[in-house]
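Student: model this:
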Amino acid sequence: MESQRRMPGSTEDSESASDDRAYGGDRSGGGEPKAGYILVVDDDPAMRRMVTGYFQDHDVPASAVANGQDMCRYFKGIHPSAIILDLRLGQENGLDLLRQIRSSSDVPIIIMTGHRRDEIDRVIGLELGADDYVTKPFSLRELLARVRAVLRRQEMGRAARSRDPERGGYRFGGWQLERRARQLLDPAGNAVSLTKGEYALLLAFLDAPRRPLTREHLLQATRVHEDIFDRSIDVQVLRLRRKLEIDASAPRVIRTERGVGYVFTLAVEPF
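Tutor: Okay, the predicted model is just below:
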């Protein structure tokens, strides 16, 4: 990360002087964060100073904490608009913190991983509800752009829900998806749990039944950033198949279209 420290707003000379400012006055726990702030969760002090300093230099309020305990303190006050979460937090597991956040909040989350080979962590993070990811070392300019992008997507989603509240649902092959409750019922009427990603993927299929859908289309429909490897969608499809198919190894509901993507084969009835 040495090269990153010499980026505008994060030089070694300015890090010490901007330390208190970068933490938004909250480092000691005595101050209150500003509304609309970004929370950085990372156990590396230099990384915290670098990211929060750069964000504040670009008029984006930011605060930072080193661990999950301090992160929870922020959820008792003014909630952050987005969280940048490192998955490697010393003795803590960032994936456990991600799961904890998602159990009670839909705040946008961008996860940070230390190596490009940590593919499994990125896949699990996305499946647990992360909105995007970056790999260290990264460009601060790109990170800020990604934060702004997830905030725009969230705002667009809120606007769409206000115009068209989720009502009704879909019936297909004896199954039923209730949109308001976000609940999937099997043919026997039993509730089947879905992750955030699985729900979004199923909606994409139900909105376009019996039509081949490309991986790119499904990536956009599940709000995963376009440059994320296609295998993340393949993993989501596999998990959804295990819940819908009698035999996931010989799928009949979600069929692979070689060279294209996937197709949902059942007739779908909106209600």
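
Student: only C-alpha atoms for contact and neighbour calcs from this point on.
Tutor: Fine.

Student: tell me the contacts of the residue lying closest to Gln154 once chain neighbours are set aside?
Tutor: Across the structure, with C-alpha to C-alpha, 6 or more residues apart in numbering as the measure, the residue nearest Gln154 apart from its sequence neighbours is Pro108 (7.5 Å). Pro108 makes contacts with 81-83, 130-131, 150-151, 154, as judged by C-alpha atoms under 8 Å, 6 or more residues apart in numbering.

Student: mind doing that once more with 10 Å?
Tutor: Residues in contact with Pro108, defined by C-alpha atoms under 10 Å, 6 or more residues apart in numbering, are 38, 80-84, 102, 129-132, 147, 150-151, 153-154.

Student: what of Pro270?
Tutor: When contacts are counted by C-alpha under 10 Å, 6+ apart, Pro270 touches 168-172, 176-177, 206-207.

Student: repeat for Gln154
Tutor: 81, 106-108, 131, 148, 160, 223.

Student: just the ones of those in helices?
Tutor: Among the contacts of Gln154, the members falling in helices (DSSP state H) are 148, 160.

Student: can you flag the buried ones in the contacts of Gln154?
Tutor: Those of the contacts of Gln154 that meet the buried threshold are 81, 107-108, 131, 223, by 16 or more other C-alpha atoms under 10 Å.

Student: what's the closest of these to Gln69?
Tutor: Distance to Gln69, by C-alpha to C-alpha, is smallest for Val107 among the buried ones among the contacts of Gln154, at 17.6 Å.

Student: which residue ranges form the helices in the stretch 101-250 of the chain?
Tutor: With DSSP state H, counting those that start in this stretch applied, the stretch 101-250 of the chain shows helices at 119-127, 140-163, 196-207, 215-221, 231-244, listed in chain order.

Student: export those helices to JSON lines and tack on distance to Ala64?
Tutor: As requested, the helices of the stretch 101-250 of the chain are exported to JSON lines (distance: least, C-alpha to C-alpha, whole Å):
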{"stretch": "helix 119-127", "distance to Ala64": "20"}
{"stretch": "helix 140-163", "distance to Ala64": "15"}
{"stretch": "helix 196-207", "distance to Ala64": "26"}
{"stretch": "helix 215-221", "distance to Ala64": "30"}
{"stretch": "helix 231-244", "distance to Ala64": "29"}
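
Student: before we go on, could you also do this sequence so I can check it against the first one:
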Amino acid sequence: MSDIHADHSDDQAQSRKPLILVVEDEPKIASLLCDYLNGSGYRTRHVDDGNAVIAAVNDERPALVLLDLMLPGTDGLTLCRQLRAEDALLPIVMLTARVEEVDRLLGLELGADDYICKPFSPREVVARIKAVLRRSQALDQTLSQSSAKGQLTLNEEGWQALADGHDLGLTAVEFQLLKVMMQSPGRIFSRDQLMDHMYRDHRIVSERTVDSHVKKLRRKIASAWPERDVIRSIYGVGYKFEPDVLD
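Tutor: Alright, predicted model coming up:
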């Protein structure tokens, strides 16, 4: 009987460890990464085909995705874009043998939190993952505090945004736009990045369309808070949500 209780306790302790989804098609590298991560207090799940990644993330939301750039099936950059469109907060660290600056910048522009080039030290990968998770937890805390402080809350089931209890009457696109920016306070989003989050079918729209949605969203927020401007325009770059103005 005691052995059964011990096994159950071990299972519970294991399930509480953060899950790292390792997306890597080279078996030796994947095995090495999983061994180091498991030895550093994480759980791991390994996927070796890009076509299986979205299902794996939906099956059990990982704490972080360690994503190789070159994969059979869907490639890493496309996956990064798709994951970001579904969840703006999911931490993503990309792995690649490509060292060209254009690839590094493209990966980060699509929403990767960090970028590690092969060959690498497994200890360095673990250290970088820990750093990204610390930043992610800090953002979660900031978002929670800013929402409570300014009484700007989102009801995702009802697709409602409430400013001090006042329903802003947002459209689905406006709600998604506000949600994305609130999830990453202080982060500047380009118009292209906002398009990816607003339209999950990746339709092609003009930058003016994004500007129009932002203008309408700001007007609706201003109807409840005439003197507050929580969405800031960054000239020539894009937009960001600034929770500090809610003080």
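
Student: about what we covered before: from the contacts of Pro270 of structure 1, which land in strands?
Tutor: When the contacts of Pro270 of structure 1 are checked against strands using DSSP state E, the ones located there are 169-172, 176-177.

Student: can you pick out the most distant pair from the residues you listed?
Tutor: The most widely separated members of these, counting by C-alpha to C-alpha, are Gly169 and Phe172 (10.3 Å).

Student: residues shared between the contacts of these two?
Tutor: Contact criterion C-alpha under 10 Å, 6+ apart; residues bridging Gly169 of structure 1 and Phe172 by contacting each: 206, 269-270.

Student: can you lay out those residues as CSV showing distance to Arg116 of structure 1?
Tutor: Conversion of the shared contacts of Gly169 and Phe172 of structure 1 to CSV gives the following (distance: C-alpha to C-alpha, whole Å):
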residue, distance to Arg116 of structure 1
Leu206, 34
Glu269, 43
Pro270, 42
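
Student: let me know the closest of these to Asp121 of structure 1.
Tutor: Using C-alpha to C-alpha, Leu206 is the member of those that lies nearest Asp121 of structure 1, at 28.8 Å.

Student: for the closest one, the count of nearby residues, please.
Tutor: By other C-alpha atoms under 10 Å, the residues close to Leu206 of structure 1 number 23.

Student: ok, it touching Arg171?
Tutor: Yes - using C-alpha atoms under 10 Å, Leu206 of structure 1 is in contact with Arg171, at 9.1 Å.

Student: give me every residue that touches Thr44 of structure 2.
Tutor: For Thr44 of structure 2, the contacting residues are 17-22, 33-38, 62, 64-65, taking C-alpha under 10 Å, 6+ apart as the criterion.

Student: could you measure from Val263 of structure 1 over to Arg215 of structure 1?
Tutor: Val263 of structure 1 sits at a distance of 11 Å from Arg215 of structure 1 (criterion: C-alpha to C-alpha, to the nearest Å).

Student: check Lys196 of structure 1 too.
Tutor: From Lys196 of structure 1 across to Arg215 of structure 1, the span is 18 Å (C-alpha to C-alpha).

Student: more neighbours, these two?
Tutor: In this view Lys196 of structure 1 and Arg215 are compared by other C-alpha under 10 Å, and Arg215 has more residues nearby, 20 against 17.

Student: quick one: map the more buried one onto structure 2.
Tutor: Taking TM-score structural alignment as the alignment basis, one finds that Arg215 of structure 1 is matched in structure 2 by no residue at all.

Student: name the residues of stretch 99-109 of structure 1 that are buried.
Tutor: For stretch 99-109 of structure 1, the buried set under the neighbour-count rule, 16+ other C-alpha under 10 Å, comprises 101-102, 107-109.

Student: please enumerate the strands of structure 2.
Tutor: Under the criterion DSSP E, strands of structure 2 are mapped to 19-23, 43-47, 64-68, 92-96, 114-117, 152-155, 160-163, 166-167, 189-190, 231-234, 238-241.

Student: ok, back up a step: mind checking which of the contacts of Pro108 of structure 1 are buried?
Tutor: Once neighbours are counted (16+ other C-alpha under 10 Å), the buried part of those comes down to 38, 80-84, 102, 129-132, 147, 150-151, 154.

Student: for Ser104 of structure 1, see how far away the residue nearest to Val235 of structure 1 when sequence neighbours are not counted is.
Tutor: Excluding its sequence neighbours, the residue lying closest to Val235 of structure 1 (C-alpha to C-alpha, 6+ apart) is Val123, at 8.0 Å. Summarising the geometry, the distance separating Val123 of structure 1 from Ser104 of structure 1, computed by C-alpha to C-alpha, is 21 Å.

Student: buried ones from the contacts of Pro270 of structure 1, can you make that a PyMOL selection?
Tutor: Here is the PyMOL command that selects the buried residues among the contacts of Pro270 of structure 1 (16+ other C-alpha under 10 Å):
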select buried, resi 169+170+171+172+176+177+206
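
Student: a markdown table for the contacts of Pro270 of structure 1, including distance to Gln183 of structure 1?
Tutor: Compiled in a markdown table, the contacts of Pro270 of structure 1 are given as follows (distance: C-alpha to C-alpha, whole Å):
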| residue | distance to Gln183 of structure 1 |
| --- | --- |
| Gly168 | 11 |
| Gly169 | 9 |
| Tyr170 | 11 |
| Arg171 | 12 |
| Phe172 | 14 |
| Gln176 | 8 |
| Leu177 | 6 |
| Leu206 | 14 |
| Asp207 | 16 |
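
Student: now, which of the contacts of Pro270 of structure 1 sits nearest Val253 of structure 1?
Tutor: For those, the minimum distance to Val253 of structure 1 (C-alpha to C-alpha) is 9.9 Å, reached by Phe172.

Student: wouldn't the closest one be in contact with Glu269 here?
Tutor: Yes - in this structure, Phe172 of structure 1 is within contact of Glu269 by C-alpha under 10 Å, at 6.4 Å.

Student: setting the sequence-adjacent residues aside, check what's closest to the aligned partner of Leu143 of structure 1 in structure 2.
Tutor: Mapped onto structure 2 by TM-score structural alignment, Leu143 of structure 1 lines up with Val125. Spatial nearest neighbour of Val125 of structure 2, excluding adjacent residues (C-alpha to C-alpha, 6+ apart): Ile116 at 7.5 Å.
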